[in-house]
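1. What would the 3D arrangement of this be:
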Amino acid sequence: MIRQIAPAGIRADRRGAVLVEFALVLPVMVMVYLTIVQLVSAAACDRRATITARAMADLVSQYALLPPATLDTILAASGQMIAPCDASAATIRVSQVTIDDDRAARIVWSDAAAGRRPDTVGRAMSRSEIPPALRVPGTSLIYSDVAYDYDPGRWLPGPIRLRQSIIMMPRRSRSVTLSTG
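-> Sure, this is the predicted structure:
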């Protein structure tokens, strides 16, 4: 049987109100959830970039004489260090920087992973790259730089450039010499 509901009865009937409210809020909740997932994933890739930059500088700084094959092996391992993030989206470079008597920092040698372009030899490093407190005349530094282009998909505008740089002193000598053979 179909029963008739008076117009006043329709306004007083609240049986489906919670479902309607949930249907209105659900798309917003899903968007917030997916945005948080992407932000957490970006933070994880940023952390992996930091770990990779630190490991690269740490490994290179332990040599007094660094053969090119060893440097290539260290750079090849960087793809595993940045995993599970996509290594093809990363530019990983390691360089040696010397500080002259005028406290100018210049790149002595540089190499990059996965066929990327190394930094320009002889380039003067900016104060944001090598802070004034580390510019001690006559010293050398190992500068490791990881730039990662994180693609968040549809939920956030992107790609987001994540960049981490680590500076270390050579451990076993005043500088790390990159051998020619």
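2. Going by C-alpha atoms from here, please, whenever you check contacts or count neighbours.
-> Fine.
3. Quick one: residues contacting the closest residue to Ile99 other than its chain neighbours.
-> Using C-alpha to C-alpha, 6 or more residues apart in numbering and skipping the chain neighbours, the partner closest in space to Ile99 is Ala105 (4.6 Å). Residues near Ala105 by C-alpha atoms under 8 Å, 6 or more residues apart in numbering: 97-99, 124-126, 130, 135.
4. same deal with Thr180?
-> Thr180 sits next to 67-68 when contact means C-alpha under 8 Å, 6+ apart.
5. Surely it is within a strand?
-> No - the assignment for Thr180, made by DSSP: H, G, I helix; E, B strand; the rest coil, is coil rather than a strand.
6. thought Ala89 was touching Asp149?
-> Yes - using C-alpha atoms under 8 Å, Ala89 is in contact with Asp149, at 5.5 Å.
7. Neighbour count for these two, which is higher?
-> Asp149 (20 against 13; other C-alpha atoms under 10 Å).
8. For the more buried one, give its distance to Arg163.
-> Asp149 sits 9 Å away from Arg163, going by C-alpha to C-alpha, to the nearest Å.
9. To compare with the earlier structure, here is another sequence to fold:
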Amino acid sequence: MWVARAISLLRKFGVTEGGAAAVEFALILPVMLLAYVGTMEASALISMDRRIQTVSSVVGDLVARKEALVENDLLNFFGASTSIMTPYTTATLTQTITQIEVKKDRTVKVIDSFVFTNGKLTKRTTEETDDTYELPEPMLDISLPAFIIASEASYSYTPFYGIVFDQPVNLYRQTFYLPRHGSTKRITMPGPS
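-> Purely as a prediction, here's the structure:
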């Protein structure tokens, strides 16, 4: 008796379509929300990556324009990144400017290197830079013999929601410039702080 009743209920359930849309919506809603939030997080990450690229290129370009720099020039150039990064914090932003000499025999030597992080400018020593710098082959070809300005920016981006990207994402950009006043002239950089 109860078996016949269960079979009858199952048959009714199979042909009844009332509420099917609600069940389908309930099944697809989590996927739609995940895609929506993932798209928002991905677009914010791409936007932040573009900002890091802009910081690297702007600072490198400003340094390459000058024949001589004082510490205040570097602080102002690095400080411009605060405006570029708005509304995001610059607490995890690290910027590096390195002046590199490329000799005729394709050897590379670091002349000066400065790091700016958390509002503090420090000059890197030869031991910290290892006195060498890994340059891409095309950059070596363009710059023989010359000085090059390498500008680097790195940032640890923490996604706002943390649903799709739940760990900080480390972003890094590097740009190279030949000094505008002549690539065979060395830029005078400030001494140790």
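10. Mark which of the contacts of Ala105 of the first structure are part of helices, please.
-> Using DSSP state H, no member of the contacts of Ala105 of the first structure falls in helices.
11. Show me what Arg154 of the first structure aligns to in the second structure.
-> For Arg154 of the first structure, the aligned position in the second structure is Ile163, judged by TM-score structural alignment.
12. In the first structure, which residue range corresponds to stretch 62-74 of the second structure?
-> Under TM-score structural alignment, stretch 62-74 of the second structure corresponds to residues 59-71 of the first structure.
13. how far does that stretch stretch from start to finish?
-> 9 Å.
14. Residues contacting that stretch, please?
-> 74, 142, 168-173, 175-181.
15. One more pass at 6 Å, please.
-> With contact meaning C-alpha atoms under 6 Å, 6 or more residues apart in numbering, stretch 59-71 of the first structure is reached by 170-173, 176-179.
16. Now the element after the strand ranked longest in the second structure, going C-ward?
-> Taking DSSP state E as the criterion, the second structure has its longest strand at strand 146-157. Using DSSP states H and E, the next helix or strand after strand 146-157 of the second structure towards the C-terminus is strand 169-177.
17. re the thing from before, now the match of stretch 62-74 of the second structure: buried residues?
-> Neighbour counts over stretch 59-71 of the first structure (16 or more other C-alpha atoms under 10 Å) mark 60-61, 63-64, 66, 71 as buried.
18. Just put the contacts of stretch 59-71 of the first structure in CSV and tack on neighbour count and distance to Gly16 of the first structure.
-> Shown next, in CSV, are those (neighbours: other C-alpha atoms under 10 Å; distance: C-alpha to C-alpha, whole Å):
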residue, neighbour count, distance to Gly16 of the first structure
Pro170, 22, 70
Arg171, 14, 71
Arg172, 12, 74
Ser173, 14, 76
Val176, 25, 73
Thr177, 15, 75
Leu178, 18, 74
Ser179, 11, 77
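19. Quick check: the farthest pair among these?
-> Farthest apart among those by C-alpha to C-alpha are Arg171 and Ser179. That separation is 17.2 Å.
20. Show me where the first structure has its helices.
-> Ranges of helices in the first structure, per DSSP H, are 7-12, 17-61, 68-81.
21. How about the contacts made by the spatially most central residue of the second structure?
-> With distances taken as C-alpha atoms, centre = their mean, the residue of the second structure nearest its centroid is Leu171 (3.2 Å). By C-alpha under 6 Å, 6+ apart, the contact list for Leu171 of the second structure reads 154-155.
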